[in-house]
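**Q** Just a sequence and a predicted model for now, questions to come.
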Amino acid sequence: MSINCDVAVLGGGTGGYIAAIRAAQLGKDVIVVEQDKLGGTCLHKGCIPSKSLLRSAELYAQMKDSESYGIETKGVSLAFPKVQKRKAAIVDQLHKGVQYLMRKHKIKVIQGRGRIIGPSIFSPKSGALAVELEDGEMETIVPANLIIATGSRPKMLPGLAPDGEFILSSDEALEMSSLPKSMVIVGGGVIGVEWASMLKDFGVEVTVVEAASQLLPNEDQDIARELRTLLERRGITVLTGAMILPETLKTEAGAVSVTARLDEGEILLSAEKLLLSIGRQANVEEIGLENTDIALKDGFIRVNDHMQTTEPHIYAIGDCIGGLQLAHVASHEGIAAVEHLAGEPSHKYNPLFVPRCVYTRPEVASVGMTEQEAREKGMKLKIGKFPFSAIGKALVYGEKDGFVKIIEDGDSGDIVGVHMIGPHVTDLIGEAALAQVLDATPWEISRTVHAHPTLGEIMGEAALAVDGLSMGI
């Protein structure tokens, strides 16, 4: 038996279900095939559960420091099972919300493992899906267009694989029933530093090992240096330019040890657990790509500006195509793909317009090019920086660390990039992202009235600082 539809989406994560909703809004008959739970990695193993844990960790740290706010407390303690229970409740609520959206838009969801099949009696071209249902039965879906949204999974280090006890990926770490006393984190990218910040606030001794010369290798050097300083001030050990030697791994007596190689020599690291956070790889195996002419590049599905693969009726979006592996990127890619296949005016997202957020304490957020990237392009730059220590609302919050940095193209006057580290900057980055889209200049931001006292005032001050005119310092 086969089912015909206008659009089939293979994968019900953030990009997949957003694409399905947009297709339904355009009058398409849509089927989503998901082998696990709607919402995908972001909802169940990434953004949402990790941010729930981070919020609990942040609040716990603030409560232990409550005397600095004039509030005396006694006996503040952490009940980690309740932290996990709260996380699960948030995920469950949002999962139900996604299920409701599928019903609201009359999108058929088929629970099962989907695989692309080649030309057959069902379809003269590849792109039909053979779906193995939970009961073992098979279903065939024949769409006019297919969108692949199979996401990604944690990348493994050769010779170092999660065992669920001593060595964890972020997937296993999210499900810990209790906290270890110590953790070595391999990888100082976004996931690694978020876990480092969270675990330290929970009272865990943390060491971060990063192969690159800085934490957050893709971010501005000034931001990376500041983050390292602030994490080390909190007692987190940071090793950069360090390579883990998997062959030295030992697990015994309730602990794990491994050697890291640095320029100055080798160092033995030991902790109760080790967390691997070295990036993510695309889920492109066992989905039937060999039955198509779809091309891969560096392990990711190759697409054009409209998200079309090398088979024009098959699109791919999200983590499985590489680039910026972010939920909000996957959503925009899904919308772009659907609008193109529907013949609508299709927007193309520019990676330089995409905000990037890191939910450490303090937070990091950025949009556009780093100073280093801009200089490599030969741009003549003007740069303005302004510290949170000169912002009244930051002092009221008791969170004065960090700054905002605005980079201007000295020839055109346009903003090249905005980089932030400090309190709630993941909420402030929206103004900078809008400025990028509108080709705004620092002068225009400085002429925008920012309410006082707010954290957002720092955008106006940093914009003035580009021309040496800031009022606050």
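**A** Perfect, I can see it now.
**Q** switch to C-alpha atoms for all contacts and neighbour counts from now on
**A** Fine.
**Q** what's the top helix by length along the chain in contact with?
**A** For the chain, the longest helix by residue count, based on DSSP state H, is helix 80-104. Helix 80-104 is contacted from outside by 17, 21, 38-39, 43-44, 48-49, 52-53, 56, 108-109, 175, 177-179, using C-alpha atoms under 8 Å, 6 or more residues apart in numbering.
**Q** Please apply the same query to stretch 305-320.
**A** Contacts of stretch 305-320 (C-alpha under 8 Å, 6+ apart): 15-16, 127, 144-152, 281-284, 292-295, 300-303, 325-327, 329-331, 333-334, 336-337, 340-341, 346, 348.
**Q** rewinding a little: give me the buried subset of the contacts of helix 80-104.
**A** 17, 21, 38-39, 43-44, 48-49, 52-53, 56, 109, 179 (16 or more other C-alpha atoms under 10 Å).
**Q** Closest one of these to Arg228?
**A** The closest of the buried ones among the contacts of helix 80-104 to Arg228 turns out to be Leu53 (C-alpha to C-alpha; 21.3 Å).
**Q** So that closest one sits against Asp201, correct?
**A** No: the criterion here is C-alpha atoms under 8 Å, and Leu53 misses it with Asp201 at 10.4 Å.
**Q** list the residues that contact both of those two?
**A** By C-alpha under 8 Å, 6+ apart, no residue touches both Leu53 and Asp201.
**Q** Tell me which stretches of the stretch 1-150 of the chain form strands.
**A** Remark: strands assigned in the stretch 1-150 of the chain by DSSP state E, counting those that start in this stretch are 2-10, 30-34, 108-117, 128-133, 138-148.
**Q** Nearest to Arg234, out of these?
**A** So among these, strand 30-34 is nearest, using C-alpha to C-alpha, at 41.7 Å.
**Q** for that closest one, packing partners?
**A** strand 2-10, helix 14-25, strand 108-117 (3 or more C-alpha pairs under 8 Å, 6 or more residues apart in numbering; DSSP states H and E).
**Q** can you give me the angle it makes with helix 80-104?
**A** 150 degrees (axes from the mean of the first three to the mean of the last three C-alpha atoms, to 10 degrees).
**Q** Please compare the first structure with the one that follows:
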Amino acid sequence: MAQSYDVIIIGSGPGGYVTAIRSAQLGLKTAIVEREHLGGICLNWGCIPTKALLRSAEILDHANHAKSYGLTLNGTMTADVKDVVARSRGVSARLNGGVAFLMKKNKIDVIWGEAKLTKPGEIVVGAPSKPAVQPQNPVPKGVLGEGTYTAKHIIVATGARPRALPGIEPDGKLIWTYFEAMKPDFMPKSIVVMGSGAIGIEFASFYRSMGVDVTVVELMANIMPVEDAEISTFARKQLEKRGLKIITEAKVSKVDKGANSITAHVETKDGKVQQITADRLISAVGVQGNIENLGLEALGVKTDRGCIVIDGYGKTNIPGLYAIGDVAGPPMLAHKAEHEGVICIEKIAGVPGVHPMDKAKIPGCTYCNPQVASVGLTEAKAKEQGRDIRVGRYSFAANGKAIALGEDQGMIKTIFDKKTGELLGAHMVGAEVTELIQGFVVAMNLETTEEELMHTIFPHPTLSEMMKESVLDAYGKVLNA
């Protein structure tokens, strides 16, 4: 007889395991199915371990500029790639164990295997097919396994995987995805990075800090094309100052493989082609939802462009079936998945006051050097919508804390509706902006106007003071510039 639950969640990434915890908190009998590793891609191969790598790169960058802080290092600072990777993997292992603890603490059953929907309210779990990346840990003890399971509500949270371009498919040796780029067994002398979204730019930044010759190829006119053009242009200049080579409005049309190197044929918009030879190529051209082999087609689940179609509460067109996170469409961000999962399960449980997520208020962060963070409309998007706007800017070069830190290259840009004072967007580039952006996210969620931001007292000396100065600048009241 099939084991029955109120809620079964397929996938234990940030969206899946957070939803499971909230489900258990609401008194629902909950199980989560995982085929590879608790915590999903984000915890094991994405958000967390990349930040550990980037932290090592940051320390190395500071050490290489110690003289500018009045410090002299005795000896040469070098990076040991095995130790850098080992630290990153150790961080992931610690958090992986943390998710297992949270499942146990909240009395959530973990079902180990690969789930397939057989009919509404039922899944069959089989042995995991050979994964693209082997699990970090062996199969946990004390978990359930193969069999048939039923639930009133089934939530698909299977995440996404790297997108591959035809003819330039990753091979794990010469053409890498973020999986291989995250755990190199040697440090290449040169790399071509195909794509300049968050993943591509973060790895480009990391490898440049490690002394690698890095070339970034981007199809669009600007790197990090979802960002405000002014911020993107500023970031590009700073990255190029660090020695990155960036080619925009171009594509890698072909890759020739050698014994231990690649030659990328880079075609620009005018049709000219240049050949760039490097040790490795990192394919960072986006991700695609994991919708295959779930039984979606047989059930008639509606999909669009490789993602499951949902309403504002995670519902699919099949009663009792839901989807959250990357598999449910962009923006494909861990924090979006978590919040989307909470909305979904609270709606299922009948929690009053649940409302759909406002995707315009989801922040985005890129942890390169310099960091980039944003929320809301870019200046171009605001103008496209016909908004009459005020734009404020403030430079890190005028901020005392930034100067004291030796991090005086950056800017903060705010965009307001001229008539109402509504904060429409905030965009930042510079040191620690990924930690600052939440202030503007909170302000937007509270429908804060420019007047309230101007009357907020920011501590001195801090980087956060620049947020207020940017607001003041939008209204011709800037004080320290």
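**A** Yep, that arrived. Note that the structure is predicted; figures quoted are calculated from it, not measured.
**Q** So which of the helices and strands packed on strand 30-34 of structure 1 is the most surrounded?
**A** Among these, helix 14-25 has the highest mean neighbour count (mean count of other C-alpha atoms under 10 Å), at a mean of 25.
**Q** packing partners for that helix?
**A** With contacts taken as 3+ C-alpha pairs under 8 Å, 6+ apart, helix 14-25 of structure 1 sits against strand 2-10, strand 30-34, helix 40-44, helix 80-104, helix 327-341.
**Q** Turn these into CSV, including distance to Ala61 of structure 1.
**A** Shown next, in CSV, are these (distance: least, C-alpha to C-alpha, whole Å):
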stretch, distance to Ala61 of structure 1
strand 2-10, 41
strand 30-34, 38
helix 40-44, 25
helix 80-104, 14
helix 327-341, 28
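**Q** quick one: which of those is nearest Pro355 of structure 1?
**A** Among the helices and strands packed on helix 14-25 of structure 1, helix 327-341 comes nearest to Pro355 of structure 1, with 9.0 Å by C-alpha to C-alpha.
**Q** what stretch of structure 2 lies opposite the closest one in the alignment?
**A** Under TM-score structural alignment, the match for helix 327-341 of structure 1 in structure 2 covers residues 334-348.
**Q** ditto for stretch 226-239 of structure 1
**A** Residues 234-247 of structure 2 are the counterpart of stretch 226-239 of structure 1, counting by TM-score structural alignment.
**Q** Can you point out the buried residues in the matching stretch?
**A** 234-236, 238-239, 243-247.
**Q** and of those, the nearest to Gly167 of structure 2?
**A** Checking the buried residues of stretch 234-247 of structure 2 one by one against Gly167 of structure 2 (C-alpha to C-alpha), the nearest turns out to be Ile247, at 20.7 Å.
**Q** List the residues that contact the closest one.
**A** 215-218.
**Q** Distance to Gln385 of structure 2, neighbour count and secondary structure for the residues you listed - can I get that in TSV?
**A** Output for the contacts of Ile247 of structure 2, formatted as TSV (distance: C-alpha to C-alpha, whole Å; neighbours: other C-alpha atoms under 10 Å; DSSP: H, G, I helix; E, B strand; the rest coil):
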residue	distance to Gln385 of structure 2	neighbour count	secondary structure
Thr215	35	21	strand
Val216	32	22	strand
Val217	30	24	strand
Glu218	27	27	coil
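**Q** Map those residues onto structure 1 and name those still in contact.
**A** Here is what carries over to structure 1 from the contacts of Ile247 of structure 2, by both residues aligned by TM-score structural alignment, their matches' C-alpha atoms under 8 Å: 215-218.
**Q** Turn the residues you listed into CSV, including distance to Glu465 of structure 2.
**A** Converted to CSV, the kept ones among the contacts of Ile247 of structure 2 look like this (distance: C-alpha to C-alpha, whole Å):
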residue, distance to Glu465 of structure 2
Thr215, 35
Val216, 33
Val217, 35
Glu218, 34
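**Q** From these, pick the one nearest Gly295 of structure 2.
**A** Closest approach to Gly295 of structure 2 among the kept ones among the contacts of Ile247 of structure 2 (C-alpha to C-alpha): Glu218, at 35.7 Å.
**Q** mind checking how far the alignment partner in structure 1 of the closest one is from Glu175 of structure 1?
**A** Alignment note: Glu218 of structure 2 maps to Glu210 in structure 1; criterion TM-score structural alignment. Distance of Glu210 of structure 1 to Glu175 of structure 1, computed by C-alpha to C-alpha, to the nearest Å: 24 Å.
**Q** Same question for Phe80 of structure 1.
**A** Taking C-alpha to C-alpha as the measure, Phe80 of structure 1 falls 11 Å from Glu175 of structure 1.
**Q** Give me the nearest residue to Val285 of structure 2, chain neighbours excluded.
**A** Counting by C-alpha to C-alpha, 6 or more residues apart in numbering, the nearest residue to Val285 of structure 2 once its immediate chain neighbours are dropped is Gly195, at 5.0 Å.
**Q** Also Phe440 of structure 2?
**A** Closest residue in space to Phe440 of structure 2, ignoring its immediate chain neighbours: Ala426 at 6.8 Å, by C-alpha to C-alpha, 6+ apart.
**Q** any idea which element that neighbour lies in?
**A** Using DSSP states H and E, Ala426 of structure 2 falls within strand 423-429.
**Q** what's the matching residue for the residue nearest to Val285 of structure 2 over in structure 1?
**A** Going residue by residue (TM-score structural alignment), Gly195 of structure 2 aligns to Gly187.
**Q** what's around its match, how many residues?
**A** 26 (other C-alpha atoms under 10 Å).
**Q** deepest of the helices and strands packed on helix 14-25 of structure 1, which one?
**A** The highest mean neighbour count among the helices and strands packed on helix 14-25 of structure 1, using mean count of other C-alpha under 10 Å, belongs to strand 30-34: a mean of 26.
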